[in-house]
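Asker: mind looking at a prediction? Sequence and model below.
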Amino acid sequence: MASEAKKPSAIWETIKTVFWALVVAGIFRTIFFQPFWIPSGSMKDTLLIGDFLFVNKMAYGYSYASCPNIRLGSINVDAQKLCAFLDGDNTRLWGDEPERGDIIVFRHSVHGTDFIKRVVGLPGDKLQVKEGRLIINDEVLPIEDAGVFQEVMERQGPLRRTPQCANGAVGFGAICEKPRFVETLPNGHKHNILNITNQRYDNTGVFVVPEGHYFFMGDNRDNSTDSRAPLTAQGVGYVPFENLIGRADRVIFSSAGRSMLFFWTWRGDRFFEKLE
């Protein structure tokens, strides 16, 4: 009889343990760091498909975007509703402004999807792209040749995407190449960018970044949906300050396969790699 009496108590203790573990994990994810998998190649070669990182949510303070979207089956609670008390006037609590060149995860203003790009334009900046060169406040950014970025033509990550190549249509297993350059931002920050071909956003009109907003671009310039495209369900446009989630500083883990469990696809040379 005594053992039967203990069973409900043991079950209740297990439920409480799981509950508090979820609460602690939720607080950690909301306040400190958010895990993020890289799903696309828009930030190559700085970030590769399958890179895993923790986003520093303390870097820019807190807004509604600091709260996670909750999607569990039929349950769908948007962060904008979950943390509505923080949503308004494009402000943040204890907010520090990003620096030009920071790699940031932010929330899309239309559908709430998390994006990761590099901030290149600050409030009040004038930007334009001509023949693939970024111009900020009437100054063409200097670039230096950094050789060729090479990767194997194969399906990458859980979405099984294939890379775009500058050396034509190559077959599976062949080497896909993209010219690589080092771009220097006005504050002296240097980072790699890739070029594939001439495309529509290699030549743009002039953008003037509104107050309280930021202009983002992917390092893989010809394969990135970013602020060069006006805000729609597809385009990003100018990103409000309150939509910033946090800064990406370091790759923690990386896998080239469909699953992190495929240990033979792990990229050990990228573990704990600092991001520039």
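Answerer: Thanks, I have it.

Asker: going forward, measure contacts and count neighbours with C-alpha atoms only.
Answerer: Fine.

Asker: skipping its backbone neighbours, what lies nearest residue 249 in space?
Answerer: What sits nearest to residue 249 in space, not counting adjacent residues and going by CA to CA, 6 or more residues apart in numbering, is residue 275, at 5.4 Å.

Asker: and that neighbour, how close does it get to residue 46?
Answerer: Distance, residue 275 to residue 46, by CA to CA, to the nearest Å: 7 Å.

Asker: higher neighbour count, the two?
Answerer: Legend: neighbour count by other CA atoms under 10 Å for residue 275 and residue 46, higher for residue 46 (19 against 13).

Asker: do a quick rundown of the helices in this protein.
Answerer: 2-31, 79-82 (DSSP state H).

Asker: now, of these, which is deepest in the fold?
Answerer: helix 79-82 (a mean of 17; mean count of other CA atoms under 10 Å).

Asker: show me what contacts the nearest residue to residue 84 once chain neighbours are set aside?
Answerer: Once flanking residues are discounted, residue 84 sits nearest to residue 64: 6.4 Å by CA to CA, 6+ apart. By CA atoms under 8 Å, 6 or more residues apart in numbering, the contact set of residue 64 is 79-80, 82-87, 242-243.

Asker: turn those into a markdown table, including distance to residue 96.
Answerer: A markdown table is the format used below for the contacts of residue 64 (distance: CA to CA, whole Å):
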| residue | distance to residue 96 |
| --- | --- |
| 79 | 21 |
| 80 | 21 |
| 82 | 23 |
| 83 | 20 |
| 84 | 21 |
| 85 | 20 |
| 86 | 16 |
| 87 | 17 |
| 242 | 11 |
| 243 | 13 |
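
Asker: nearest to residue 173 among these?
Answerer: Relative to residue 173, the closest of these is residue 243; by CA to CA it sits at 39.6 Å.

Asker: tally of neighbours for that closest one?
Answerer: 25.

Asker: for residue 5, list the residues it contacts.
Answerer: Taking CA under 8 Å, 6+ apart, one finds nothing in contact with residue 5.

Asker: repeat for residue 103
Answerer: So residue 103 contacts 116-119, 247-249 (CA under 8 Å, 6+ apart).

Asker: again, but for residue 131
Answerer: Residue 131 sits in contact with 198, 202-203, where contact means CA under 8 Å, 6+ apart.

Asker: can you select the buried ones among those for me in PyMOL?
Answerer: In PyMOL, a selection of the buried entries from these looks like this (16 or more other CA atoms under 10 Å):
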select buried, resi 202+203
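
Asker: please compare the first structure with the one that follows:
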Amino acid sequence: MATTKAPPKKAKGGLAETTRFLLLLFLFALILRSFVVAPFVIPSGSMLPRLMIGDYLFVAKWPYGFSRYSMPFGLGGFDGRVLGQEPERGDVVVFRYPSSDEDYVKRLIGLPGDRVQMRGGQLVLNGRAVPKVRIADYLMPRTPNSPCRYVAPEAALPPVVENGETFCRYARYRETLPGGRSYEVLDQWTGEGDDTPVITIPEDHYFMMGDNRDDSADSRYPLDRDGVGFLHRDRLIGRALIVFFSTDGSASWTRPWTWFSAARLERVGRTF
């Protein structure tokens, strides 16, 4: 008796399966970046000494909730924020710069209703001076992406050379906010941002400052002077979470071995 042969099985895989896998991978990455964490690279020295140029961060999206500015590629298109909690004083925050598509990172200093003033280079919150204690100078390795940058020739301190390596030198202080949260700041000289009038932060806005006080465009300056002004809560993107990579800028695509020698591995894993 003749037997009927079963039809040959179709080979697994192929273009359709690959396309499906890539689409699922893209969808997963989009959800992760939209609602969990997003990468951010430090482009300037305004947050020295905590953050250096060439640091790569993961930014947590969920703590502050979500707005159209925190969604990738401008997805969403809605007004206001949904879910999440209010940020706290001292948080290192990534936000969308007003009037542009750039993302900035600064430290949140003032909450809605706070009265903020700079007086002789010292931060004053709600009428009380925030403790600012002089500590050892900050020595930053001079590298291709981190030159010795000072806001004025008079502010420059002599560099330090140790074991053949040159370090930029900055006066460093420890500042402690109400509630006990502390961090380090740099104070290069007596500049315009060291003395301001008393500013009351309006509802739904925050006051942001860079830790490198004399080299930061922040809420001490209005938008028409390239500052941040008061930052609206809708423009919050996320809270800095952890440094996952750092490079000193000496790597070259044509020299693969420099991809490893340029890495600042001692900075990886630093949290906030």
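Answerer: Looks like it came in fine. A quick note: this is a predicted structure, and the numbers were derived from the prediction, not measured.

Asker: tell me which of the contacts of residue 103 of structure 1 persist in structure 2.
Answerer: Of these, the ones still in contact in structure 2 (both residues aligned by TM-score structural alignment, their matches' CA atoms under 8 Å) are 116-119, 247-248.

Asker: just the buried members of these?
Answerer: 116-119, 247-248.

Asker: now, which of those residues lie within strands?
Answerer: Of these, the ones assigned to strands by DSSP state E are 116-119, 247-248.

Asker: now, which of these sits nearest residue 213 of structure 1?
Answerer: Closest to residue 213 of structure 1, out of all of these and judged by CA to CA, is residue 119, at 10.4 Å.

Asker: gap between that closest one and residue 227 of structure 1?
Answerer: Computed as CA to CA, the residue 119 of structure 1 to residue 227 of structure 1 distance reads 10 Å.

Asker: now for the two: what residues contact both?
Answerer: Taking CA under 8 Å, 6+ apart as the criterion, residue 119 of structure 1 and residue 227 both touch 215-217.

Asker: out of the residues you listed, which sit inside strands?
Answerer: Residues of these located in strands (DSSP E): 215-217.

Asker: related to what we said a few turns ago, want to throw the ones in strands among the buried ones among the kept ones among the contacts of residue 103 of structure 1 into a markdown table with distance to residue 12 of structure 1?
Answerer: Formatted as a markdown table, these follow (distance: CA to CA, whole Å):
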| residue | distance to residue 12 of structure 1 |
| --- | --- |
| 116 | 41 |
| 117 | 45 |
| 118 | 47 |
| 119 | 48 |
| 247 | 39 |
| 248 | 39 |
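
Asker: widest-spaced pair of those residues?
Answerer: Using CA to CA, the pair of those lying farthest apart is 119 and 248, separated by 11.7 Å.

Asker: find the residues that touch each one of these two.
Answerer: What both residue 119 of structure 1 and residue 248 touch, as defined by CA under 8 Å, 6+ apart, is the set 102-104.

Asker: let me have these in JSON lines, extended by distance to residue 147 of structure 1.
Answerer: Formatted as JSON lines, these follow (distance: CA to CA, whole Å):
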{"residue": "102", "distance to residue 147 of structure 1": "24"}
{"residue": "103", "distance to residue 147 of structure 1": "23"}
{"residue": "104", "distance to residue 147 of structure 1": "26"}
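
Asker: quick one: residues contacting the residue nearest to the spatial centre of structure 2.
Answerer: Central residue of structure 2 (CA atoms, centre = their mean): residue 105, 3.5 Å from the mean position. Residues near residue 105 of structure 2 by CA under 8 Å, 6+ apart: 42, 47, 92-95, 210.

Asker: for those residues, which one is nearest residue 144 of structure 2?
Answerer: Nearest to residue 144 of structure 2 among these: residue 42, at 14.5 Å, using CA to CA.

Asker: make TSV out of the shared contacts of residue 119 and residue 227 of structure 1 and add distance to residue 256 of structure 1 and neighbour count.
Answerer: As requested, those are exported to TSV (distance: CA to CA, whole Å; neighbours: other CA atoms under 10 Å):
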residue	distance to residue 256 of structure 1	neighbour count
215	30	27
216	26	27
217	24	22
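
Asker: still on that earlier bit, of all the contacts of residue 105 of structure 2, which two lie farthest apart?
Answerer: 47 and 95 (14.0 Å).

Asker: mind checking how far the equivalent of residue 12 of structure 1 over in structure 2 is from residue 10 of structure 2?
Answerer: Aligned against structure 2 by TM-score structural alignment, residue 12 of structure 1 finds its counterpart in residue 16. Applying CA to CA, the value for residue 16 of structure 2 to residue 10 of structure 2 is 13 Å.

Asker: now residue 191 of structure 2
Answerer: Taking CA to CA, one finds residue 191 of structure 2 at 74 Å from residue 10 of structure 2.

Asker: what residue in structure 1 is paired with residue 81 of structure 2?
Answerer: Aligned by TM-score structural alignment, residue 81 of structure 2 pairs with residue 92 of structure 1.

Asker: give the burial count for that match, as a bare number.
Answerer: As a burial measure, residue 92 of structure 1 scores 22 neighbours (other CA under 10 Å).

Asker: mind listing what the aligned residue in structure 2 for residue 267 of structure 1 touches?
Answerer: Mapped onto structure 2 by TM-score structural alignment, residue 267 of structure 1 lines up with residue 264. Shown in contact with residue 264 of structure 2 (CA under 8 Å, 6+ apart): 245-248.
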